[in-house]
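A.B. asks: Could you look at this predicted model? Sequence included:
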Amino acid sequence: MAEQPLVSIIIPTYNRAHLIGETLDSVLAQTYTNWECIVVDDGSTDATDELMAKYCAKDSRIRYYHRPDEHLPGGNGARNYGFKMSKGEYIQWFDSDDLMHVESLEIKVRNIIRSKVDVIISKTTTSINKLGTQYSNLRKEFDIVEKNDFYIDFIKSRNNILIGDPIIVRSKTIDVIFDEKLIRGQDHDYLIRLFSQSLKIGRIRNYLYYYRKSENSITRQAANLKFKFANTQILLNKKMLSKYSEIDEVAFEYHRKNRKLYRSYIEKNRPYFVFLHYNFFRKSFNLSIVEFSIYLFLNMIFKKGFDRMKYKI
């Protein structure tokens, strides 16, 4: 490739000494070589420091930092600091337990240059075997998203995009930072704000990103209804409804998600989430206080009757 702009790969990490080595090996194996990899530690208490010292000594393109106190604890603060320390023309967010296809950067950068897109995305997989294919004809696997409201489809979960997959032109990320107060849904929130800009988006229809499912992931903790994660999901939905209340199809989708959350909380014997956000859930069913209270009581006692609570027009 004649033109080789610098790609900044930014990785937040916390107690992943047992996994991040494999992640960095997938970066080192890239056929595209003009990259910098910035790892920002969020206060690990395992052997991350020792492991990172070895990788930094092995390759000067890898740099290691500790998140400073000016950024809040958590992956969001680590990512924002990593961005400050980066120099690349393109930004590749990545996670410390995931893997890249060996040609991922080469394929994406080549198509960014050819098609002059702002963001390029590929397909993601939780099956490591799907990363084994070598691609010979890149153009056939590439198209450009024509819709100007791509972010609406993303909000409605029509496009499954994970934060570690896209490569983004740096100028499009300067004003879009991670919300450091969020502990759940921060990637979704970031990508919504990114895609709501006027962007030319390229899409590669091959698997270039492997996402590792973790038993201790925030998603799983939220699914188990641990308080701070489940409560944050509700707060995020409130934020989205407030911001996009004028777009009927988006509002409808978030009310649908809220009704699904309501049922999950009741079925798993966590009604206090509903009581904490009583009016919020009531409005997602568009029911009066009396109607909603009756349904809530019956749902709690019998764990059924949800189908009768369809949105009241």
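C.D. replies: Noted; the coordinates are in hand.
A.B. asks: from here on, contacts and neighbour counts on C-alpha atoms
C.D. replies: Noted.
A.B. asks: Give me the contacts around the helix or strand harbouring residue 21.
C.D. replies: Element membership of residue 21 [criterion: DSSP states H and E] is helix 20-28. Under the contact criterion CA atoms under 8 Å, 6 or more residues apart in numbering, helix 20-28 has outside partners 13, 51, 96-102.
A.B. asks: ok, now stretch 144-152?
C.D. replies: Identification of contacts with stretch 144-152 by CA under 8 Å, 6+ apart yields 192, 195-196, 198-203, 250.
A.B. asks: Name the residues of the helix holding residue 21 that are buried.
C.D. replies: Buried residues in helix 20-28, counted by 16 or more other CA atoms under 10 Å: 20-21, 23-24, 26-28.
A.B. asks: ok, now stretch 48-56?
C.D. replies: 48-49, 52, 55.
A.B. asks: Adding secondary structure and distance to residue 170, write these out as CSV.
C.D. replies: CSV is the format used below for those (DSSP: H, G, I helix; E, B strand; the rest coil; distance: CA to CA, whole Å):
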residue, secondary structure, distance to residue 170
48, helix, 28
49, helix, 29
52, helix, 26
55, helix, 26
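A.B. asks: Can you tell me which of these is closest to residue 282?
C.D. replies: Nearest to residue 282 among these: residue 48, at 46.4 Å, using CA to CA.
A.B. asks: Do a quick rundown of the helices in the stretch 201-313 of the chain.
C.D. replies: Using DSSP state H, counting those that start in this stretch, the helices of the stretch 201-313 of the chain run over 218-223, 227-243, 248-267, 271-276, 278-285, 289-302.
A.B. asks: another structure for you, compare them:
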Amino acid sequence: MTEQPLVSILIPAYNREKIIAETLNSLIAQSFKNWECILVDDGSTDNTLHIVEEYVKKDERFKCFKRPDNRKPGGCGARNYAFEKSQGQYIKWLDSDDLLEPFLLEKEVETFQQFPDVDFVYCDHTAFSKDNDKAAETIINIPENSSGIDLLNISSVDRKYLIPGTYSHKREIIPYSGLWNEEIRINQDGEFLFRLLAANPKVKRIPYFGFRYRLEGTDKITSNYNDLNKASLKLKSWELIDAQIKLRRSEDLKPYITNTKNFLYKYHLHLRQYSIILDFRHFFKDQIKNEERKRIKFQLLKTYFKTFFS
């Protein structure tokens, strides 16, 4: 009998005492059993660590660590440390409040084994909240034999992006992509996913709603991007992605960043955040240059002079 490959599930956790058991129970319920869960506590001040340690006592597949001082506080540092502690052939990044459906790991491993040249697999996913068990469904269709860059470009058209937990990848991608950027505070998952897919692995979709994403609520640590400070941090992450694309000199990635810039430009215009657009005018250079609406031109110019003379 062929030995099953090991899947490493890597989880950062911070103050999740009310919901982390639900996440860990979704791992225990998996039909595929050869996994390890490396959980790194990011300095929780509630009962999270105690709850996880109880799982460690009952099931040796769970391993729990505290984020060391040489790692920056935040999910990225915890994730990177979890990767260092992992042994799996396949890697799955999972947030501490989201859930896996019972057959997801089995289907992912089967796909890797059936298609040995595939390095990255992902599934369909649903969102849920306290008030709605199935708030939304997300499917990103791709043609057969698609690459990571194909997936980036396709997802940028409809603004459908993969969330950690929806995908798994072979361990050997990491030397080409690098680990999580511990300096980024917002859109860390988007910047990391960009580097994973820009390494251009062969990718395959699993047509299975295998992942459940918990929407914003009292138990969810998320960012309100309408806040100007957080919007600025988000755009800085996209500037970093843009710079990486320019360094790669890859024409294949231009649709991805162009579609993203167009969306973000319209998004901030909709919120009347003209100052943000001007703060990032080098990033939005083409969008501002091609703007034909006089009303928008006037508002941008008015904001510019107001800022310049203030």
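C.D. replies: Good, I have the coordinates. None of these values were measured; they are calculated from a predicted model.
A.B. asks: TM value for the aligned chains?
C.D. replies: The TM-score (TM-score structural alignment, normalised by the length of the second structure) is 0.81; 282 aligned residues with a CA RMSD of 2.9 Å.
A.B. asks: what number of residues lie near residue 194 of the first structure?
C.D. replies: When neighbours are counted by other CA atoms under 10 Å, residue 194 of the first structure registers 19.
A.B. asks: In the second structure, what residue corresponds to it?
C.D. replies: Using TM-score structural alignment, the equivalent of residue 194 of the first structure in the second structure is residue 196.
A.B. asks: Okay, buried residues for stretch 203-212 of the second structure please.
C.D. replies: Buried residues in stretch 203-212 of the second structure, counted by 16+ other CA under 10 Å: 203-206, 209-212.
A.B. asks: How much space separates residue 285 of the second structure from residue 258 of the second structure?
C.D. replies: 11 Å (CA to CA, to the nearest Å).
A.B. asks: The residue positioned nearest the centre of the first structure is in what secondary structure piece?
C.D. replies: Centroid-nearest residue in the first structure, with CA atoms, centre = their mean: residue 187, separated by 3.2 Å. In the assignment (DSSP H and E), residue 187 of the first structure maps to helix 186-195.
A.B. asks: Report the secondary structure element holding residue 36 of the second structure.
C.D. replies: Assigned by DSSP H and E, residue 36 of the second structure belongs to strand 35-41.
A.B. asks: neighbouring contacts of that strand?
C.D. replies: Identification of contacts with strand 35-41 of the second structure by CA under 8 Å, 6+ apart yields 6-14, 49, 61-67, 78-79, 81-83, 85-86, 88.
A.B. asks: Tell me what angle that strand forms with helix 20-28.
C.D. replies: Angle, strand 35-41 of the second structure to helix 20-28, by axes from the mean of the first three to the mean of the last three CA atoms, to 10 degrees: 160 degrees.
A.B. asks: how distant is strand 35-41 of the second structure from the center of its chain?
C.D. replies: 18 Å (CA atoms, centre = their mean, to the nearest Å).
A.B. asks: In the first structure, which residue range corresponds to it?
C.D. replies: Counting by TM-score structural alignment, strand 35-41 of the second structure falls onto residues 35-41 of the first structure.
A.B. asks: mean shift between the matching stretch and the second structure?
C.D. replies: Compared with the second structure after fitting, stretch 35-41 of the first structure deviates on average by 0.6 Å (mean CA distance after the TM-score superposition for the first structure).
A.B. asks: Surely residue 306 of the second structure is in a strand?
C.D. replies: No: assigned with DSSP: H, G, I helix; E, B strand; the rest coil, residue 306 of the second structure falls outside any strand and is helix.
A.B. asks: residues near it, how many?
C.D. replies: By the criterion of other CA under 10 Å, residue 306 of the second structure has 11 neighbours.
A.B. asks: what's the answer for residue 112 of the second structure, then?
C.D. replies: By other CA under 10 Å, 19 other residues sit near residue 112 of the second structure.
A.B. asks: wait, residue 15 of the first structure sits on residue 44?
C.D. replies: Yes: counting by CA atoms under 8 Å, residue 15 of the first structure touches residue 44, with 4.7 Å between them.
A.B. asks: Tell me which of those two has more neighbours.
C.D. replies: A side-by-side neighbour count of residue 15 of the first structure and residue 44, using other CA under 10 Å, places residue 15 first with 17 against 14.
A.B. asks: quick one: what's aligned to that one in the second structure?
C.D. replies: Using TM-score structural alignment as the criterion, residue 15 of the first structure maps onto residue 15 of the second structure.
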